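Enquirer: Structure here, sequence nowhere to be found:
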């Protein structure tokens, strides 16, 4: 089966299992495509048709195309004239730019989360999501990494969201999506990297809970090393 057919068949199955109302069709379709991107079913360089997606979901072309255009607008897909959409592939330099931007925002977000009066509910949510990332770790090498990657995303976004700066949150969410689509962190699954990363979440959450801003910032800076391309220097 061609890659384009495989991804459409997988999303067809998910679509059948989800009760999607017309009012949420575009957003739901967009979320489903994001999951296929992050799981590696949709791969960089391949071209995927909105018509094929719509056909397998039993919906009109319009919401399928709108969902793919929305993902193109944030840099995850790119339109290919008269053919469909291609998954965007990041260069090593692109990845380093993403890493640098994440360091600038996420390290300061961790510091601010431990400094500001973000409220006990936000702190407990950060701690809870750190623990959830431990629970979402794959049990074996054969288990999919996507549940952990989703838990990882939720934890990082909880730290940034706790500051209450919507532009920081939007920027980090988009940057994380760009890097995850390209499967940059799959090597972590075979090197115990996911387990190490999850334990670092717990340490960061504890520093926030203990109201230790410099420790929280230092731990986040160290943690983000997993996102740095090997041939580039650490951010200062």
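Expert: Cool, the structure landed. This is a predicted model, so every value here is computed, not measured. Residues are numbered from 1 along each chain as shown.
Enquirer: make it CA atoms for all contacts and neighbour counts henceforth
Expert: Noted.
Enquirer: Next one: the residue nearest to the spatial centre of the chain from residue 215, what distance?
Expert: With distances taken as C-alpha atoms, centre = their mean, the residue of the chain nearest its centroid is residue 177 (4.2 Å). With distances taken as C-alpha to C-alpha, to the nearest Å, residue 177 is found 27 Å from residue 215.
Enquirer: How about residue 102?
Expert: As judged by C-alpha to C-alpha, residue 102 and residue 215 stand 18 Å apart.
Enquirer: For the chain, just list every one of the helices.
Expert: For the chain, applying DSSP state H gives helices covering 3-17, 25-39, 50-57, 61-73, 92-102, 108-115, 120-135, 146-161, 166-181, 187-190, 193-209, 213-223.
Enquirer: Give me the neighbour count for residue 226.
Expert: Look at residue 226: counted by other C-alpha atoms under 10 Å, it has 15 neighbours.
Enquirer: Could you measure from the closest residue to it other than its chain neighbours over to residue 227?
Expert: The shortest distance from residue 226 to any non-neighbouring residue, by C-alpha to C-alpha, 6 or more residues apart in numbering, is to residue 185 (7.7 Å). Look at residue 185 and residue 227: by C-alpha to C-alpha, they are 8 Å apart.
Enquirer: just residue 205 next, same as before
Expert: Distance, residue 205 to residue 227, using C-alpha to C-alpha: 19 Å.
Enquirer: ok, now residue 41?
Expert: For residue 41, the distance to residue 227 - C-alpha to C-alpha - is 21 Å.
Enquirer: next one: residue 183
Expert: Applying C-alpha to C-alpha, the value for residue 183 to residue 227 is 11 Å.
Enquirer: Tell me which of the two has more neighbours.
Expert: More neighbours surround residue 227 than the other of residue 183 and residue 227, with 19 against 16 (other C-alpha under 10 Å).
Enquirer: For the residue nearest to the more buried one when sequence neighbours are not counted, list the residues it contacts.
Expert: Distances taken as C-alpha to C-alpha, 6+ apart place residue 99 nearest to residue 227, at 5.8 Å, with adjacent residues excluded. Listed by C-alpha atoms under 8 Å, 6 or more residues apart in numbering, the contact set of residue 99 reads 224, 227, 228.
Enquirer: Let's see which of those residues end up in strands.
Expert: Using DSSP state E, no member of the contacts of residue 99 sits in strands.
Enquirer: And residue 191, how close does it get to residue 55?
Expert: To residue 55, residue 191 is 40 Å away according to C-alpha to C-alpha.
Enquirer: Of these two, which one has the most company?
Expert: Each of residue 191 and residue 55 has its neighbours counted (other C-alpha under 10 Å); residue 55 has more, 15 against 10.
Enquirer: Below is an additional structure, to be compared with the one above:
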């Protein structure tokens, strides 16, 4: 399972008109951050990045500013943007917050109960993560993993809670910081989603919380 550090076609928009240019560009840059194509310590100008992605300067800069506000990039005055490199202390802070917020979200979803439609959605997303892990595509797995977790939290019906979890997860994953691939944990991480989903569907909040705590262990600094 290899991690690409190149700007391949997979990081380019198939059709930017499907959404706003800014949002589409932000999604592309985020994928580059997750894949490791953009590396800590290097300065990226909005103009150069816009040319590489085939968009104008304005949406590229807006997208980079948005990612800077989310803690994924940092502004370097008069030069551009740099990928944030998390210290061990930063990683611990993110992990601690995820333990508090994400675990409690799963506990509440399980306690409230899910509909048959939501149960089917969780199971489908679970199997998608397993398929992505088996296909040896790390970036595809990370995206499927994100959809599973964000969808689960979103079942609380609290958009702010969802946004916080989504942002914390991205902060912990930029530049391959999970090291799932190197540690041989991609497939086992994907398989754990089944246990979490089934505990939620069964309406067992404590079991769901316990399984989520165990699942988050791979993100422990």
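Expert: Here it is on my side, so go on. Note that the coordinates shown come from a computational prediction; the quantities given were computed from them, not determined experimentally.
Enquirer: TM-score of the superposed pair?
Expert: Here the TM-score for the pair of chains, by TM-score structural alignment, normalised by the length of the second structure, is 0.91; 217 aligned residues with a C-alpha RMSD of 2.0 Å.
Enquirer: Residue 155 of the first structure versus the residue nearest to the centre of the first structure, what's the distance?
Expert: Residue 177 of the first structure is 14 Å from residue 155 of the first structure, where distance means C-alpha to C-alpha.
Enquirer: what's the answer for residue 62 of the first structure, then?
Expert: Relative to residue 155 of the first structure, and taking C-alpha to C-alpha, residue 62 of the first structure is found at 34 Å.
Enquirer: which one of the two has more residues nearby?
Expert: Neighbours were counted for residue 62 of the first structure and for residue 155 using other C-alpha under 10 Å; residue 155 has more, 25 against 13.
Enquirer: now the counterpart of the more buried one in the second structure, nearest residue through space, not along the chain?
Expert: For residue 155 of the first structure, the aligned position in the second structure is occupied by residue 148, per TM-score structural alignment. In space, and not counting its chain neighbours, residue 148 of the second structure is closest to residue 125: 5.5 Å by C-alpha to C-alpha, 6+ apart.
Enquirer: Tell me how far the one you found lies from residue 196 of the second structure.
Expert: Distance from residue 125 of the second structure to residue 196 of the second structure, by C-alpha to C-alpha: 12 Å.
Enquirer: From residue 142 of the second structure, how far off is residue 176 of the second structure?
Expert: 10 Å.
Enquirer: Ok, residue 208 of the second structure next?
Expert: In terms of C-alpha to C-alpha, residue 208 of the second structure sits 21 Å off from residue 142 of the second structure.
Enquirer: Same check on residue 184 of the second structure?
Expert: From residue 184 of the second structure over to residue 142 of the second structure (counting by C-alpha to C-alpha), the distance is 14 Å.
Enquirer: Between those two, tell me which one has more neighbours.
Expert: Neighbour count, other C-alpha under 10 Å: between residue 184 of the second structure and residue 142, residue 142 has more, with 23 against 11.
Enquirer: And the aligned residue in the first structure for residue 163 of the second structure, how close does it get to residue 206 of the first structure?
Expert: Counting by TM-score structural alignment, residue 163 of the second structure lines up with residue 170 in the first structure. Residue 170 of the first structure sits 25 Å away from residue 206 of the first structure, going by C-alpha to C-alpha.
Enquirer: Name the residue in those two with the higher neighbour count.
Expert: For residue 170 of the first structure versus residue 206, neighbours defined as other C-alpha under 10 Å are more numerous around residue 206 (19 against 13).
Enquirer: Would you mind measuring from the nearest residue to that one once chain neighbours are set aside to residue 171 of the first structure?
Expert: Take residue 206 of the first structure and drop its neighbours on the chain: the residue closest to it by C-alpha to C-alpha, 6+ apart is residue 127, 7.0 Å away. Relative to residue 171 of the first structure, residue 127 of the first structure is positioned 23 Å away (C-alpha to C-alpha).
Enquirer: next one: residue 72 of the first structure
Expert: Counting by C-alpha to C-alpha - residue 72 of the first structure and residue 171 of the first structure are separated by 15 Å.
Enquirer: Which one's more surrounded, the two?
Expert: Applying other C-alpha under 10 Å to residue 72 of the first structure and residue 171 shows that residue 72 carries more neighbours, namely 17 against 14.
Enquirer: which residue lines up with that one in the second structure?
Expert: By TM-score structural alignment, residue 72 of the first structure lines up with residue 68.
Enquirer: Next up, the contacts around that match.
Expert: Residues near residue 68 of the second structure by C-alpha under 8 Å, 6+ apart: 74, 75.
Enquirer: ok, now with 10 Å
Expert: For residue 68 of the second structure, the contacting residues are 62, 74, 75, 81, 82, 83, 84, by C-alpha atoms under 10 Å, 6 or more residues apart in numbering.
Enquirer: Residue 73 of the first structure now?
Expert: 67, 79.
Enquirer: just residue 178 of the first structure next, same as before
Expert: Residue 178 of the first structure touches 37-38, 74-77, 88-90, 94-95, 98, 172, 184, counting by C-alpha under 10 Å, 6+ apart.
Enquirer: ok, now how distant is the closest residue to residue 56 of the first structure other than its chain neighbours from residue 159 of the first structure?
Expert: Distances taken as C-alpha to C-alpha, 6+ apart place residue 12 nearest to residue 56 of the first structure, at 5.1 Å, with adjacent residues excluded. Distance, residue 12 of the first structure to residue 159 of the first structure, by C-alpha to C-alpha: 34 Å.
Enquirer: if you count what's nearby, which of these two comes out ahead?
Expert: For residue 12 of the first structure and residue 159, the more surrounded residue by other C-alpha under 10 Å is residue 159, and the numbers stand at 28 against 19.
Enquirer: Could you report the distance from residue 187 of the second structure to residue 31 of the second structure?
Expert: Residue 187 of the second structure sits at a distance of 20 Å from residue 31 of the second structure (criterion: C-alpha to C-alpha).
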